[in-house]
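1. starting from these lines, generate the structure:
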Amino acid sequence: MSRRFEDARLGTRKAALVRLVICALAILPMGHALAQESARKVLHIDSYHEGNEWNDRIVAALQETLSGKSVELRVFHMDAKRHPSESDIHASALAALKTIEDFKPDVVTTNDDPATQHLVMPYLRNASIPVVFCGLNWDASTYGLPYRNTTGMVEVSPIPQIIRLMRRHARGSRLGFLSEDTQVKRKELTFHERLFGITYEKTYFVKSHAEWKEAFLRAQKEVDMLLILGVGALPDWNLADATRFVEENSRIPSGTDFEWLTAVSLIGVVKSPHEQGRWVGQATLRILEGVQPSDIPLSHNREGELFFNDRIGRKLGITDLPPLARAVP
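-> Model prediction:
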């Protein structure tokens, strides 16, 4: 272990207990809990909470990939979306570190930025334990990656493609950005502007379902196209209500990169969480076979699918599905 890892152990126990009281974090055995002493161990650090659909699908794909491989997989939820303060996330990271110390995994896997920023970078960087990440948005070098003991899949979104499809039906060029108010989504906004030269006329960062609906209504008058990019941090999000609301109130084309938000968007060019979970599982198996993480190049997600919401389309006077598009149920 690195010196950072050893030094952190001194304060871990107290912080972990505090965090466990605050968040009731679950460390859940996944898949077949193998009794054999020869079974290898993998600990997955989920930056968010169980019930966050994107991450749950990543874990499911990881579990499926490791199934039947004599691997015991456990999951630790940092709950950083619902408890986003620096003190809460720091305490959760220390609790995760304590779990690593107790469980003694052969490989640690992670998803999303908080686990890398608050756990891997300060405590596991260049340590002896291998780390495989996914879900880091746009640029891993933000955290000094890659390290000697890490590899992973960087997550990118097809934002220019979504905008191009929306523009065909827009009355002007003003673009809006509607999302949960989180550090990760603000990071995404910055990279949209930096990488693609996108200028947003209006940005709407919201913290509740009611705020989301209010911002959606404002956007119908203030911009000509609207990107809808994340609601997992909204504690009272109600998809059924949002779907009815959007179908009644849409006046401009909207787009998303999440499949479960195609119900509230005209167009979806969606990423695949299963791709990321599979990649992490496959890289983990290679490492368990003796491959060094540094010998596995960083990757980017490539899979995607086009969706079209006919109910919103009819509201906007659009009747034809784009070529190769899948209709939203």
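
2. from here on, just use CA atoms for contacts and neighbour counts.
-> Fine.

3. mind listing what Cys23 touches?
-> Applying Cα atoms under 8 Å, 6 or more residues apart in numbering to Cys23 gives the contacts Asp79, His83.

4. against Val184, how distant is it?
-> 20 Å (Cα to Cα, to the nearest Å).

5. what does Leu73 give?
-> Distance of Leu73 to Val184, given as Cα to Cα: 26 Å.

6. structure for this one too, so we can compare:
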Amino acid sequence: MHKKRIYHVTMLLCLLFCFLMPGQVLGESFKVFVVMSYDDQYAWSREIKEGIESVLLPACTLEYFWLDTKRDLEGGYEKAKQAFDVYQKIQPDGVLATDDNAQSIFVVPYLRGKVKTPVMFCGVNAEPDEYGYPASNVSGVLERLHIRSSIAFAQLLIPSIKRIIYMMRESPSSSAIFKQYEREHDTYPVESVAFIMSKTLDDALSSVSKLRGRCDALFYETMESIRDKNGRLYSDGEVLPMVSEAFGKPLISNNLFHVESGTLCAVIKTGQEQGATAAKMLLNAMQGTPVSQIEITHNRYGKRILNLKVMKSMGIRPASEALKGVQLVGTDN
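-> All right, here's what the predicted structure looks like:
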């Protein structure tokens, strides 16, 4: 009798486990095509990749395609055609498309409403209706920067911050982020002096030098793959020290790798969150949930990051309350 009871309990637990984790327990294996807007060395792309793989591996087979549009936007259109060729060849069960450029040059012309394959996006700064989303086979995760929270965090460290400028490289994503800024800037706890979108590194540094006397801090989004007047490409890691020197005042940002490269602080968004969320949504679709029932969402979580080395170099001595729950980088350890 006792053995029979143990057997029944064991079977019940197994059935419950299978119900809670159907994909992995029942051996469902899906083929997923991941189309990334940028290149595989860009820190943001690596964050998203980590998030995707935390959900889909090892149960799914992942095929990556890199459009490399941050370094070569025009060349991205030909790469998008190549990506569609790969899609047709491998016939995936689902597609993940990351950041805005993958939507405009790949998903919209080739997949949206044209195939039955479920497609989930993430890292999208534009409003979804700009791409005709949601669509019969498309949903995903919008990206919204924690600009207001990042500024408020900086003010906890330096209460004298009253005026701010914003800077990023001119690109399709920067245009979408500017629209977020337009919607929100009246709610920011500072006076917004200017929003700089530069085509070249030389223009960016010139603008910063001219405006530095009119503001107390600079919000740095990204200048990744910006070119100088001679056509050389620069990474954020190379640009940030130049901007810091030209500006000479606190830099605020919104990505972990920016703070690690020399900005003072940020309330970061993470590619891991967005990649994992989109992957879970795609898994639901591949397991039979109609895409029409999977609502578009957006990133939700922010984490306060502080570069201790930069803080000390600027002579900042914040109140202890400002450091509660803060992740420190730039330490000597």
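
7. the stretch 1-150 of the first structure: helices as residue ranges?
-> Assigned by DSSP state H, counting those that start in this stretch, the helices in the stretch 1-150 of the first structure fall at 3-23, 53-66, 86-103, 113-115.

8. among those, which is nearest Lys213 of the first structure?
-> Of all the helices of the stretch 1-150 of the first structure, helix 53-66 sits nearest to Lys213 of the first structure, with 20.7 Å by Cα to Cα.

9. list the contacts of Gly288 of the second structure.
-> Gly288 of the second structure neighbours (Cα under 8 Å, 6+ apart): none.

10. alignment lookup: it to the first structure.
-> Under the alignment (TM-score structural alignment), Gly288 of the second structure pairs with Gly290 of the first structure.

11. Three-state assignment for that match, please.
-> Three-state call for Gly290 of the first structure (DSSP: H, G, I helix; E, B strand; the rest coil): coil.

12. so it versus Thr284 of the first structure, what's the distance?
-> Applying Cα to Cα, the value for Gly290 of the first structure to Thr284 of the first structure is 10 Å.

13. ditto for Met78 of the first structure
-> 21 Å.

14. got it, and Phe133 of the first structure?
-> Using Cα to Cα, Phe133 of the first structure is found at 10 Å from Thr284 of the first structure.

15. contacts only, for the equivalent of Asp224 of the first structure over in the second structure.
-> Using TM-score structural alignment, the partner of Asp224 of the first structure in the second structure is Asp216. By Cα under 8 Å, 6+ apart, the contact set of Asp216 of the second structure is Ser160, Ile161, Lys162, Arg163, Ile164, Lys249, Pro250.

16. try 6 Å
-> Ile161, Arg163, Ile164 (Cα atoms under 6 Å, 6 or more residues apart in numbering).

17. which one is Tyr301 of the second structure nearest to, not counting chain neighbours?
-> By the measure of Cα to Cα, 6 or more residues apart in numbering, the closest residue to Tyr301 of the second structure outside its immediate chain neighbours is Lys269, 6.8 Å from it.

18. roughly how far apart are the one you found and Val326 of the second structure?
-> For Lys269 of the second structure relative to Val326 of the second structure (Cα to Cα), the value is 14 Å.

19. next one: Ser261 of the second structure
-> 17 Å.

20. give the burial count for Ile22 of the first structure, as a bare number.
-> Residues near Ile22 of the first structure, counting by other Cα atoms under 10 Å, number 13.

21. thinking again about what came up before, higher neighbour count, Ser261 and Val326 of the second structure?
-> Ser261 (18 against 14).

22. what's the neighbour count on the spatially closest residue to that one that is not a sequence neighbour?
-> Nearest non-adjacent residue to Ser261 of the second structure, counting by Cα to Cα, 6+ apart: Gly237, 5.6 Å away. As a burial measure, Gly237 of the second structure scores 15 neighbours (other Cα under 10 Å).

23. repeat for Asp102 of the first structure
-> For Asp102 of the first structure, using other Cα under 10 Å, the count is 9.

24. now check the second structure for the residue matching it.
-> In the second structure, the residue paired with Asp102 of the first structure is Lys89, using TM-score structural alignment.

25. what about its match, distance to Gln293 of the second structure?
-> From Lys89 of the second structure to Gln293 of the second structure the distance is 28 Å (Cα to Cα).

26. ditto for Val193 of the second structure
-> In this view, Val193 of the second structure and Gln293 of the second structure are 42 Å apart by Cα to Cα.

27. the two: which is more packed in?
-> Val193 (15 against 10).

28. burial count for the residue nearest to the more buried one when sequence neighbours are not counted?
-> Leaving aside its chain neighbours, Val193 of the second structure sits nearest to Ile165 (5.3 Å; criterion: Cα to Cα, 6+ apart). Neighbour count of Ile165 of the second structure, defined by other Cα under 10 Å: 22.
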